[in-house]
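1. Sequence first, then the predicted structure, then my questions.
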Amino acid sequence: MYSGPKVTLEQVLDNRERRANRQREWAEAHSLPLISFTINMVGEVKLNQISRTAFSQGYQAIVQACSTHNIEMVSLEKYSSDCGAELLISAGNIEPDALKRVMVEIEDTHSLGRLFDIDILDSQCVSLSRDTYGLPRRKCFVCGNEAKICARSRAHPLPALIDKMSEMINDCN
């Protein structure tokens, strides 16, 4: 489940910069809020069966939520590289703060939501944070503590994280 091409930190950082450039280009081109979706994949293998399955589930959940909430998907594009899969959607007829709340609901309620990283950017390409809206911070999928604290302190060994992610994927199927 975890096999695939290994990537370096430099590749991940370069990919992050390419994503930020695409986001800026989309914000300029569409002048609409953006949904930017990736998978929180630990380790040096970012494109594998875990991330592919999680991305597919997240993509379906986002499209379904847009349909349910009558959010117009003005433009949609998927990208894939050794650094993982990505989705960009320009969202029409909804305010960025309302869009953020819809996407947080997916992250907080979907069985794989903790693996999802759904960012909302306003039409000026400014990322909207949970803190701005008084929304709860993301929880660690291993222990339930605040995810950023566990990540920074490397509280859990990589094999434990991968095992937990595999378990989540298996439970979802």
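-> On my side now, so go ahead. Computed from a predicted model, the values in this text were never measured in an experiment.

2. C-alpha from now on. contacts and neighbour counts both.
-> Noted.

3. Now do the same contact list for the closest residue in space to residue 49 that isn't next to it in sequence.
-> Computed as Cα to Cα, 6 or more residues apart in numbering, the closest residue to residue 49 that is not its neighbour in sequence is residue 1, at 5.0 Å. For residue 1, the contact set (Cα atoms under 8 Å, 6 or more residues apart in numbering) comprises 48-50, 166.

4. so where do the helices sit in the chain?
-> With DSSP state H as the criterion, the chain has helices at 9-30, 49-68, 96-109, 147-153, 158-172.

5. take a look at this one as well, against the first:
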Amino acid sequence: MSLYFKGEEQTLDDILRAREIRVNNQHYLLDKYGSTVVSYKLNIPGPVKYNSLVKQIYDEGLLVFKQKINEYPIHMLYEKEFIKNSGPEYLAVFDISAALIKELTTSIEENHPLGRLYDFDVLDAKGRQISREDLGISPRKCLLCDNNAFACGRSRAHGVNELIDKIESMAIDYFQLMR
């Protein structure tokens, strides 16, 4: 098993509770601001959703996102981070089109060496999630093969340990190069 993926294991109830809280927070922000909402978290399989390596990966994704946002005249109305054992999360509200934000986040997911681990959800002012397909972008590919990531996940084509090993390897390679 993994050298770095140790931490407090989360149950299905823990994950579902975190998801429910995230959705409630998104709806609250939509009601309050009536503008584009971004929700960022990581795609981490298995029961351990938070540890020092996960936090390092998450922090890198958030840094890249904020740098990308700062390249444009985009006004942020709200932002907040939630660091918890079910996984770190970030919520923000912007006064710009959801499609533009989705293009930016998809670019990060597609082009950053750790981008496959980043999960940016973008909701428009009406609460509709903007999909990659809405922008004419193909679905995400699996971390381990060239198949559709959703299909691989649903069919459990790859074991959790195999996926964790890949994530660990990607992160170690990336952060060693950054030194």
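-> Structure received. Here the structure is a predicted model, which means the values were calculated and not measured.

6. care to give me the TM-score?
-> Scored against TM-score structural alignment, normalised by the length of structure 1, the superposed chains reach a TM-score of 0.96; 172 aligned residues with a Cα RMSD of 1.0 Å.

7. sorry, back to before: is it possible to export the helices of structure 1 to CSV including distance to residue 75 of structure 1?
-> Listed next are the helices of structure 1 as CSV, based on distance: least, Cα to Cα, whole Å:
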stretch, distance to residue 75 of structure 1
helix 9-30, 9
helix 49-68, 12
helix 96-109, 15
helix 147-153, 31
helix 158-172, 29
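
8. so what's the most centrally placed residue in structure 2 up against?
-> Nearest to the geometric centre of structure 2 sits residue 119, at 2.1 Å (Cα atoms, centre = their mean). The neighbours of residue 119 of structure 2, taking Cα under 8 Å, 6+ apart as the test, are 40-43, 109.

9. if we can go back for a sec, quick one: which of the contacts of residue 1 of structure 1 has the most company?
-> Within these, neighbour counts (other Cα atoms under 10 Å) peak at residue 50, which reaches 22 neighbours.

10. counterpart of residue 86 of structure 1 in structure 2?
-> Mapped onto structure 2 by TM-score structural alignment, residue 86 of structure 1 lines up with residue 89.

11. Same check on residue 68 of structure 1?
-> In structure 2, residue 68 of structure 1 lands on residue 71 (TM-score structural alignment).

12. residues near residue 93 of structure 2, how many?
-> Residue 93 of structure 2 has 25 nearby residues by other Cα under 10 Å.

13. Against residue 122 of structure 2, how distant is it?
-> Taking Cα to Cα, to the nearest Å as the criterion, residue 93 of structure 2 is separated from residue 122 of structure 2 by 10 Å.

14. which neighbours do those two share?
-> Residues touching both residue 93 of structure 2 and residue 122 (Cα under 8 Å, 6+ apart): 36-38.

15. And these, which of them are buried?
-> 36-38 (16 or more other Cα atoms under 10 Å).

16. So which of those is the closest to residue 131 of structure 2?
-> residue 38 (12.4 Å; Cα to Cα).
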